[in-house]
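A.B. asks: Pasting the sequence and the predicted model now:
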Amino acid sequence: MTKPIRILVPVNSQEAEALQLALGYAHKICEKVGQGVEDVILLVHTKHQLDHTSLSQFLGPRNVKALAKGPIALSGGGRLHAATMKSWRYPPRKSVVVVYYAEPKILDYVDGLNNIAGVVAVPDIPGGADDWVARWGAAVHGQAQQAPRPTLIDDAVFVRALETLSSVINLSKGLGHPRDKGMANEILSILRTKGHADQSGNIKSWAIRRGWRPEHASGLEALARKIWALKAKPNLSGIHDPEGRYQRWQAGT
């Protein structure tokens, strides 16, 4: 499966140039992907952002009214749709998504969608999409393309421990089963007790890139934050073979 093309447009969302650049990149992605990809989704949080903000001024009253009824033709070819997180779920055809007023919540939402050829993000505030850029190694307008980091967690033992968890649970359900949540709690408790640094700031992105759904990756992050927030290290007496498990993570077996 071809990975979506991801681009950040770090231009003030209150300037018309931001929308122009975003739509331009969306058009280029459609052309590059080919395969009949012609649909561009302009995604925002709420309907208010489509008809009562600077974005609506950039689109123009006529286009805003038309988009409320359905897609409109783009000047360079293709169709532009408008959608909100509440009104849109899964695109029937492979599409390019322009995420306007982007921030972590809406970008996580898009990361959980299928049938996406590309994503162009215009941040709500500077830095609002930095974690998303690091997660995927997204291209940044005006900057040289950087290769994505091989791993988002610079602790090989920590990564092997998380890989153990990912290999046995149902990634589509995350930690929904008490047994799986218990296993995650044990693994993270062992790592905390063995003196590993808090990686909760990177765990969500690591898990999403590993195939977890964003909402489940957030649950893993929350559990990690809870364990590293404990005043004392967790007691491992009730955990099966913590020393043996830890040694296997160290050895990579």
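C.D. replies: Yep, it's here.
A.B. asks: From here on, just use CA atoms for contacts and neighbour counts.
C.D. replies: Fine.
A.B. asks: which strands and helices sit next to the longest helix seen in the chain?
C.D. replies: Counting by DSSP state H, the longest helix found in the chain is helix 16-33. If you count contacts as 3 or more CA pairs under 8 Å, 6 or more residues apart in numbering; DSSP states H and E, helix 16-33 packs onto helix 54-59, strand 95-102, strand 116-123.
A.B. asks: which residues touch it?
C.D. replies: The contact list for helix 16-33 (CA atoms under 8 Å, 6 or more residues apart in numbering) reads 5, 7, 9-13, 37-38, 40, 55, 58, 76-78, 96-98, 117-122.
A.B. asks: Select only the buried ones of those in PyMOL?
C.D. replies: Typed into PyMOL, the line below selects the buried ones among the contacts of helix 16-33, using 16 or more other CA atoms under 10 Å:
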select buried, resi 5+7+9+10+11+12+13+37+38+40+55+58+78+96+97+98+117+118+119+120+121+122
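A.B. asks: ok, structure two:
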Amino acid sequence: MPNVQRLLLPDTNQSPVHVLAGVKVADRLCETSGTLDVIFLVPAKVSLTSGALHEALGTTMHSRLVKGVPVTLPSGAQMRCETMKTLKWVSKPSVLIAIFAGQDMMDKIDSLQNLVAVVAVPWTPDAIENWNRTWSPQVLGKPTKFGKSAAPAIKLIGDPIVEQAMKSLTSVINRSTAVLNATDDDHAKRILRILRSRNHHEPAENIKLWAIKNGWLPKTAERLEVLAEKAFALRSKPKLENPAHAEQSYQRWTEAAKS
């Protein structure tokens, strides 16, 4: 979801004002984008029926969401409640509010289509640290010295040759499925072994986050992380099949990294 607008509410005390602020932000996003659907995503049904959300949302809104009845927001958009278990897909353009967000919730959100914007309300300050590193979301209420609240994008892969190799891999694999097919899996192994043979190392988690940011589904990105961890952990340089072709690939990445 590279074109999704992503926003973070950094105050994590889960006060009623804080949760309701997420709804208001989503409503404004609907008004400016013309989006007519809002998803109020909670970890589980009990997250809605017990705790602070009754006070946060008010009796009328809370009661309707508990009953599965959509709520009409001031913009005219319809907001419905979903849980991690009930939300399978998004059929039309929607703004999603991630309430009590954890990394598993954000991974699920990253696998969804048709999202216009995501408003993250984390459970604890570091609960979605990887999501923050991946997307550098706009932090609401925290202006920077430039007068903007959007954090600068984080360079997820520091080694430019490794990044070019990952771009090459990304351009040829099937990113529409949650599992790498055998051919793509082998291709990833080959590229990672070439990098290791040239003494390149990169934290495997960084490669996973980079992959998610560049259109990989979280599950396939996790598989890439496992392969990267294994390749870069090899104590000695691996032997390569077709060394001449491996050399051509490496030179191509090197030239691309210079440009």
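C.D. replies: All right, it came through fine. Only a predicted model underlies this, so the values are computations on that prediction, with no experimental measurement involved.
A.B. asks: want to throw the helices and strands packed on helix 16-33 of the first structure into JSON lines with distance to residue 152 of the first structure?
C.D. replies: Listed next are these as JSON lines, based on distance: least, CA to CA, whole Å:
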{"stretch": "helix 54-59", "distance to residue 152 of the first structure": "34"}
{"stretch": "strand 95-102", "distance to residue 152 of the first structure": "21"}
{"stretch": "strand 116-123", "distance to residue 152 of the first structure": "20"}
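A.B. asks: wait, which of these is closest to residue 225 of the first structure?
C.D. replies: Residue 225 of the first structure lies closest to strand 95-102 among those, at 24.4 Å (CA to CA).
A.B. asks: can you pull out the strands in the stretch 101-250 of the first structure?
C.D. replies: With strands called from DSSP state E, counting those that start in this stretch, the stretch 101-250 of the first structure shows them at 116-123, 139-140.
A.B. asks: Out of these, which gets nearest to residue 218 of the first structure?
C.D. replies: Of all the strands of the stretch 101-250 of the first structure, strand 116-123 sits nearest to residue 218 of the first structure, with 20.5 Å by CA to CA.
A.B. asks: Show me what that closest one is packed against.
C.D. replies: Under the contact definition 3+ CA pairs under 8 Å, 6+ apart, strand 116-123 of the first structure sits against strand 5-8, helix 16-33, strand 95-102.
A.B. asks: Would you check the span in the second structure matched by it?
C.D. replies: Mapped onto the second structure using TM-score structural alignment, strand 116-123 of the first structure covers residues 115-122.
A.B. asks: neighbouring contacts of that stretch?
C.D. replies: With contacts defined as CA under 8 Å, 6+ apart, stretch 115-122 of the second structure is touched by 1, 3-10, 12, 19, 22, 25-26, 29, 35, 90, 92-102, 128.
A.B. asks: That one vs the first structure, average offset?
C.D. replies: In the superposition with the first structure, the average deviation recorded for stretch 115-122 of the second structure is 0.7 Å (mean CA distance after the TM-score superposition for the first structure).
A.B. asks: The first structure: which residue goes with residue 162 of the second structure?
C.D. replies: Alignment note (TM-score structural alignment): residue 162 of the second structure maps to residue 158 of the first structure.
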